[in-house]
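Visitor: Pasted the sequence and its predicted model underneath.
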Amino acid sequence: MRVFQILYSMWFNKCPRCHKGNVFVYKNPYRLKALFKLHEHCSSCNLQYEREPSFFYGAMYVSYALTSGWFIVWYVLYITVLNTMDTLWFALAMASSLIALSPLTLRWSRMLWLNFFVPYNPLKNQNT
């Protein structure tokens, strides 16, 4: 059950505690000038998103794991199914897909990092 709560919060960028308030100021992850803009706290349950200074530095490791997983899945697919493709084209396809997906990866990693520390509890209405 916890996995589905985390996935819901990640996919819709909702507060991990109440699943009602938006975490990011803008819903569009490709609005690059506002890519890192978060609300300070949840509009519904008042959860403070950045729990301490530099809290989201740990999300870099999550982002690294997500992009590494993406690369490994496509590399295994390449060597087993798409073996006729030139290696240079594969490298270009991987690089372009990682660049194109980086705003989504950033948001997912931040949401996953926040969900590691904040459990789903819709009844709690105080700051932690």
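Guide: Received the coordinates, thanks.

Visitor: CA atoms for contacts and neighbours, from now on please.
Guide: Fine.

Visitor: tell me which element the residue nearest the centre of the chain falls in.
Guide: Centroid-nearest residue in the chain: W108, 0.7 Å away (criterion: CA atoms, centre = their mean). W108 is part of helix 87-117, with elements assigned from DSSP states H and E.

Visitor: and the comparison structure, right after this:
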Amino acid sequence: MLKGTKVYSILNNKCPRCHQGSFFVHNNPFNLKKFDKMHPQCEVCGESFEREPGFYFGGMYGSYALYTALIAVVFVSCVVLLGINIFYVLAILIPVLIISQPVFFRWGRLLWINVFVSYDPEAAKGEKKITPKW
């Protein structure tokens, strides 16, 4: 449905170049021992996921933006529009933020690499091309 878009890659844990290979080793973000393990490169097209040391520090800003957006939407809708007590909102929001940390961590990294890598429909068709590390 959304294949070929950056949203497809981010939400489905797919390689940003071919949209077929998995970005993270395990699809379950709630396996807390292994939620951050990434493949070094795509098993389908060979796109390198290990760009350079510190590349994914930018992903922290992406996950920070996701957290901020969630907090802003929940706060405005519950406290300002519905008039719910802020302590009730915080009692629900804080556990939700803690539970969603592995998901936002992954989305932040996928968002960041999708800024620099574009979808190539030909990438998965040809022979496996190994891209050099940056």
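Guide: Sure thing, it's come through. Given the structure is predicted, the values throughout are model-derived calculations rather than measurements.

Visitor: After superposition, what is the TM-score?
Guide: The pair, once superposed, lands on a TM-score of 0.91 when counted by TM-score structural alignment, normalised by the length of structure 1; 126 aligned residues with a CA RMSD of 1.8 Å.

Visitor: if we can go back for a sec, which residue sits closest to the residue nearest to the centre of structure 1, ignoring its sequence neighbours?
Guide: M10 (5.7 Å; CA to CA, 6 or more residues apart in numbering).

Visitor: how much space between the one you found and L88 of structure 1?
Guide: 33 Å (CA to CA, to the nearest Å).

Visitor: out of these two, which sits in the more crowded spot?
Guide: Using other CA atoms under 10 Å as the criterion, M10 of structure 1 and L88 rank with M10 on top: 23 against 9.

Visitor: so that one is in which element?
Guide: Assigned by DSSP H and E, M10 of structure 1 belongs to helix 2-12.

Visitor: tell me the angle that helix makes with helix 87-117.
Guide: 120 degrees (axes from the mean of the first three to the mean of the last three CA atoms, to 10 degrees).

Visitor: For helix 2-12 of structure 1, which helices and strands make contact with it?
Guide: Packing contacts for helix 2-12 of structure 1, counted by 3 or more CA pairs under 8 Å, 6 or more residues apart in numbering; DSSP states H and E, involve helix 87-117.

Visitor: Report the mean distance between the helix it packs on and its aligned residues in structure 2.
Guide: Helix 87-117 of structure 1, aligned to structure 2 and superposed, deviates on average by 0.8 Å (mean CA distance after the TM-score superposition for structure 1).

Visitor: first vs last residue of stretch 8-20 of structure 1, how far apart are they?
Guide: Across stretch 8-20 of structure 1, the terminal residues are separated by 11 Å (CA to CA).

Visitor: Now the residue lying farthest from the centre of structure 2: which helix or strand?
Guide: Relative to the centre of structure 2, and counting by CA atoms, centre = their mean, the farthest-placed residue is G83 at 32.6 Å. Secondary structure from DSSP H and E places G83 of structure 2 outside every helix and strand.

Visitor: V73 of structure 1 too?
Guide: Per DSSP H and E, V73 of structure 1 falls inside helix 59-80.

Visitor: which residues does the residue farthest from the centre of structure 2 contact?
Guide: If a contact means CA atoms under 8 Å, 6 or more residues apart in numbering, then G83 of structure 2 has no contacts.

Visitor: Distance-wise, check it relative to I94 of structure 2.
Guide: 19 Å.

Visitor: ok so, going back, corresponding residues in structure 2 for the helix holding W108 of structure 1?
Guide: Taken onto structure 2 by TM-score structural alignment, helix 87-117 of structure 1 occupies residues 86-116 there.
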